[in-house]
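Asker: Predicted model and sequence follow; I will ask about them next.
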Amino acid sequence: MTIKKKPIMVLGCTSDAGKSLIVTAICRLLANRGVKVAPFKAQNMSNNAAITEDGSEIGRAQYLQAIAAKTTPSVLMNPVLLKPSAETFSQVIINGKVDTAISNMPWMARKKLIWPKVVIALTDIQAEYEQIVIEGAGSPAEINLREGDIVNMSVALACQADVYLVSDIDRGGSFAHLLGTWACLAEEEQKLIKGFVLNKFRGDPSLLGNAMDWLEEKTGIPTVANLPYHRHHLPEEDSFRLGTTWQHGAINVALIYYPYASNMDEFDALTYQDDINLVPVQTAQDLSVFDAIILPGVKTAAKA
């Protein structure tokens, strides 16, 4: 008989705190130890999707995490996927398929229909695997979104997960982020937080001084990890590496990065090609200096 382990959940103080990569790493670590493990994210918002063996559509972060877990990607790992198509509209994919009716509903009215589907997926994946590693979305401290939450503390409470809160220390303000996020949670939610994680740290760890002790005195929660900044070649969950500019002597390729460009993961291979300099173009400029121009796919098109 397989002994079920308590779910692990990784939440972030902000978007892009590094939740996806940390979940990926934990999945591979546990899989290497012989644990039957799977990732789970109740709701993902991304135009970068992946297709499972049965033709279902899930976020590519959960697809990658499943590979790291040495298991087959499944719609159970990401039952709800939102694909932004306009400023105030997202295509809603439920259990791998587009749901037009829910897509057209107001945001806050969706929970009563979507939450039961999340609970079913969460229950089913827990029954199938020895350990699940859950990823949150954005920040659990976004008070304006808590009423409709189906991905952060609602999931943590539903499965009584051991929660670890991650802050991107490279941005600055990590200890304020961690303390403030913890303070915004209800008491029953605070009790689920087992540790804080500092992510993307550069430099000498001794510079942290007694800040971690100070944080534990305020919250009763220890800082359990300080993860160094690491440049990796794994695909991003829902963004594209920006900041590259035209370079003399390189093969410069302009990638027109307009709003709601989709499937940007298709160009990952170019970003890592040694002789190619892929330049995301977001503002009007002279394109005659480029060797090639790419127009990516898009989820919406402006009317002429």
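Answerer: Noted; the coordinates are in hand. Residues are numbered from 1 along each chain as shown.
Asker: all contacts plus neighbour counts: C-alpha atoms, from now on.
Answerer: Will do.
Asker: and L234, what helix or strand is that in?
Answerer: Using DSSP states H and E, L234 sits within no helix or strand.
Asker: what sits against it?
Answerer: Contacts for L234 (Cα atoms under 8 Å, 6 or more residues apart in numbering) come out as none.
Asker: Distance of it relative to V279?
Answerer: Relative to V279, L234 is positioned 19 Å away (Cα to Cα, to the nearest Å).
Asker: cool, and W214?
Answerer: Distance from W214 to V279, by Cα to Cα: 43 Å.
Asker: just A254 next, same as before
Answerer: With distances taken as Cα to Cα, A254 is found 5 Å from V279.
Asker: go on, K200?
Answerer: Distance of K200 to V279, given as Cα to Cα: 24 Å.
Asker: For V23, give me its contacts.
Answerer: Contact analysis of V23 by Cα under 8 Å, 6+ apart lists 10, 39, 65, 133-135.
Asker: Would you indicate which residues of the one helix or strand it maps to are buried?
Answerer: For V23, the host element (DSSP H and E) is helix 19-32. For helix 19-32, burial by neighbour count (16 or more other Cα atoms under 10 Å) applies to 19-24, 26-28, 30-31.
Asker: Let me have the residues you listed in CSV, extended by distance to V224.
Answerer: Below are the buried residues of helix 19-32 laid out as CSV (distance: Cα to Cα, whole Å):
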residue, distance to V224
K19, 15
S20, 18
L21, 17
I22, 13
V23, 15
T24, 18
I26, 14
C27, 18
R28, 19
L30, 18
A31, 21
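Asker: What is the nearest of those residues to E187?
Answerer: K19 (23.0 Å; Cα to Cα).
Asker: what's the closest one in contact with, if anything?
Answerer: Here K19 is in contact with 10-12, 135-136, 166 (Cα under 8 Å, 6+ apart).
Asker: what does H177 give?
Answerer: 13, 167.
Asker: now with 10 Å?
Answerer: 12-14, 141, 165-169, 183 (Cα atoms under 10 Å, 6 or more residues apart in numbering).
Asker: One more: D168?
Answerer: Here D168 is in contact with 12-19, 174-175, 177-178, 197-201, 227, 229 (Cα under 10 Å, 6+ apart).
Asker: Now which of these would you call buried?
Answerer: By 16+ other Cα under 10 Å, the contacts of D168 give 12-14, 16-19, 174-175, 177-178, 197-201 as buried.
Asker: also this one, for the comparison:
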Amino acid sequence: MVLGTTSGAGKSWLATALCAWYKAQGYRVAPFKAQNMSNNARVVATPDGGYGEIGSAQYFQALAAGVQPDVRMNPLLLKPEADTHSQVVLMGQVSAELTAMAWRERSNHVWPAIAKALDALRHEYEVVVIEGAGSPAEINLSHSDVVNMRVARHGNAHCLLVTDIDRGGAFAHLYGTWALLPACDQALIKGFVLNKFRGDAQLLAPAPAMLEELTGVPVVATIPMLRNHGLPEEDGVFDDRMASGAALPGQAMRTIAIIAYPRISNLDEFQALKNVPGVRLVWARDPRDLVGADWIILPGSKATSADLRWLRAQGLDQAVCAHANAGQPVLGICGGLQMLGESLIDPEDVMGNQPGLGLLPLVTVFETQKTVQFGAYQLGPINGSWSALSGIAFDAYEIHQGQTRPYEAMLTAGMQLQPCCGQLAWANGAGNVLACYFHGLFESPAVLHALFGMQAVSLQAVFETMALQVQAWFSEMV
């Protein structure tokens, strides 16, 4: 089990790397995280033949392990819809009952499903790599814990505690976390890991030896700062310093601005763009961030109407429309598709009514039932800026509440619309504004080749590199 002293310490990356390493050694390995809080979700098949949601980190960990992603690998997913409210997804399905329940009361209701899922994976696989959440030593949460030490005790897990040394105070973080745990949990901590270190590791002495003297736990690895490692960031954390791929000789840099509204979702799908040479990503929160952008992308949102209001409050709506009206490329994905239409209608009080940006003659009606689906899709003919995607086939997934249809009044008034894939994708008449419900579009090699004339680094290559890194840094432990 990989625990962390804080969120963002590197748990997800290390758990993924361990999955890749154990796979390389020939083990049957599966990932597990009891509870994830993230709007980065992936669609996977469920045992009954349907589809469900799990956190993106466990999806990628399963791929690193070489196994089919499974809802049991992340039985509880919390998707924030506001600062004090999250949608609860249990075993891949939204639970209205749990969503309405006070969060401190949920643990007894969800623990049986969590324990059952972990037990099933332990029965089927030789190794299960478990990821914790936040810190295991949050004393205000210990009585309702379902993701850290309760899981470790249930599985009698060998635990690593990782800390981000780049933040400073790493040894205090490690010792303080260990010291706050009861003796039975301290006994499960088998090694400390220093992550994101810059410099000569020998300069850390004598601190690792002193820490081991205090706790009896060795520092088993010091992982250097890794930029552009190729793995999507987890839990909505992205680092602008890591958002650019160097251009090849003679290649022009293309700037793609992604609107980073407060409830942005599924941003991990843009990691593939980060891996493309010559692409510079800008996370736009202000109109000035859009200056000089070649493309603007409106990504998914967990609260589309609220994020559209935020867009207007920042003045980004006018900047997006000006970019589109100048004939420059704009892409809307899922919630971004809905924002580009004429209006958002909410008869069930799901997200709230809101006028759209009016760049496409579309209207979206929100529904209580969520569409969760994975499949193979193909775009039809597209004129204009996005014509390179004409006829391209790809795999993608849908996660949205609401259905979108052409708005007849705007069409009658003369506004043009190009249907590109049934009721899932449209472009304006000029072909520079494209909107679709497809998440994972840029993860398709065919799409990347059509748009950029090249392939990004494959995830398989990323996993293989991670496995080699684990071998180097944990040679004594493993």
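Answerer: Yep, it's here. All figures in this text were calculated on a predicted structure; none of them were measured in a lab.
Asker: Please report the TM-score between the two superposed chains.
Answerer: Once superposed, chain against chain, the TM-score is 0.92 (TM-score structural alignment, normalised by the length of structure 1); 295 aligned residues with a Cα RMSD of 1.9 Å.
Asker: one step back: how about the helix holding V23 of structure 1, aligned to which bit of structure 2?
Answerer: Aligned by TM-score structural alignment, helix 19-32 of structure 1 falls on residues 11-24 of structure 2.
Asker: what's the mean distance for the matching stretch versus structure 1?
Answerer: Here the mean offset of stretch 11-24 of structure 2 against structure 1 after fitting is 1.2 Å, by mean Cα distance after the TM-score superposition for structure 1.
Asker: Alignment lookup: Q87 of structure 2 to structure 1.
Answerer: For Q87 of structure 2, the residue aligned by TM-score structural alignment is Q91.
Asker: State the number of residues packed around its match.
Answerer: 21 (other Cα atoms under 10 Å).
Asker: before we move on, what about A121 of structure 1?
Answerer: Neighbours of A121 of structure 1 under the rule other Cα under 10 Å: 22.
Asker: for G55 of structure 1, same thing?
Answerer: 12.
Asker: outside of stretch 102-112 of structure 2, which residues touch it?
Answerer: For stretch 102-112 of structure 2, the external contacting residues (Cα under 10 Å, 6+ apart) are 34-35, 75-76, 85-86, 88, 90-91, 97-100, 114, 117, 141, 143-147, 150-151.
Asker: Please check these and keep the buried ones.
Answerer: So, by 16+ other Cα under 10 Å, the buried ones in the contacts of stretch 102-112 of structure 2 are 34-35, 75-76, 86, 88, 90-91, 98-99, 114, 117, 145-147, 150-151.
Asker: Among these, which ones are in strands?
Answerer: 35, 76, 86, 88, 90 (DSSP state E).
Asker: which residue ranges form the helices in the stretch 51-200 of structure 1?
Answerer: 60-68, 100-103, 111-128, 153-159, 174-184, 187-190 (DSSP state H, counting those that start in this stretch).
Asker: Format those as JSON lines; extra columns: distance to T245 of structure 1.
Answerer: Shown next, in JSON lines, are the helices of the stretch 51-200 of structure 1 (distance: least, Cα to Cα, whole Å):
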{"stretch": "helix 60-68", "distance to T245 of structure 1": "27"}
{"stretch": "helix 100-103", "distance to T245 of structure 1": "37"}
{"stretch": "helix 111-128", "distance to T245 of structure 1": "42"}
{"stretch": "helix 153-159", "distance to T245 of structure 1": "40"}
{"stretch": "helix 174-184", "distance to T245 of structure 1": "30"}
{"stretch": "helix 187-190", "distance to T245 of structure 1": "44"}
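Asker: Out of the ones you listed, which is closest to E53 of structure 1?
Answerer: With Cα to Cα as the measure, helix 60-68 is the member of those nearest E53 of structure 1 (11.0 Å).
Asker: Mean per-residue distance, that closest one versus structure 2.
Answerer: For helix 60-68 of structure 1, the mean deviation from structure 2 after alignment is 1.0 Å (mean Cα distance after the TM-score superposition for structure 1).
Asker: What is the neighbour count of the alignment partner in structure 1 of V2 of structure 2?
Answerer: In structure 1, V2 of structure 2 lines up with V10, judged by TM-score structural alignment. Neighbour count for V10 of structure 1, taken as other Cα under 10 Å: 26.
Asker: any idea of the angle the strand or helix carrying V10 of structure 1 forms with helix 174-184?
Answerer: V10 of structure 1 is part of strand 8-12, with elements assigned from DSSP H and E. Relative orientation of strand 8-12 of structure 1 versus helix 174-184 (axes from the mean of the first three to the mean of the last three Cα atoms, to 10 degrees): 110 degrees.
Asker: and strand 8-12 of structure 1, how far out from the chain's middle?
Answerer: 10 Å (Cα atoms, centre = their mean, to the nearest Å).
Asker: dump the residue contacts of T16 of structure 2.
Answerer: 31, 57-65, 129-131, 231, 463, 466-467.
Asker: quick one: it and V29 of structure 2, what's the gap?
Answerer: 11 Å.
Asker: Now for the two: what residues contact both?
Answerer: Residues touching both T16 of structure 2 and V29 by Cα under 10 Å, 6+ apart: 61-62, 64-65, 129.
Asker: neighbour-wise, which of those residues leads?
Answerer: A64 (30 neighbours).
Asker: Can you report how many residues lie near H123 of structure 2?
Answerer: 11.
Asker: Under the alignment, what does it map to in structure 1?
Answerer: By TM-score structural alignment, H123 of structure 2 lines up with A127.
Asker: rewinding a little: and of the contacts of V23 of structure 1, the nearest to Q160 of structure 1?
Answerer: The shortest approach to Q160 of structure 1 among those belongs to I134, at 11.5 Å (Cα to Cα).
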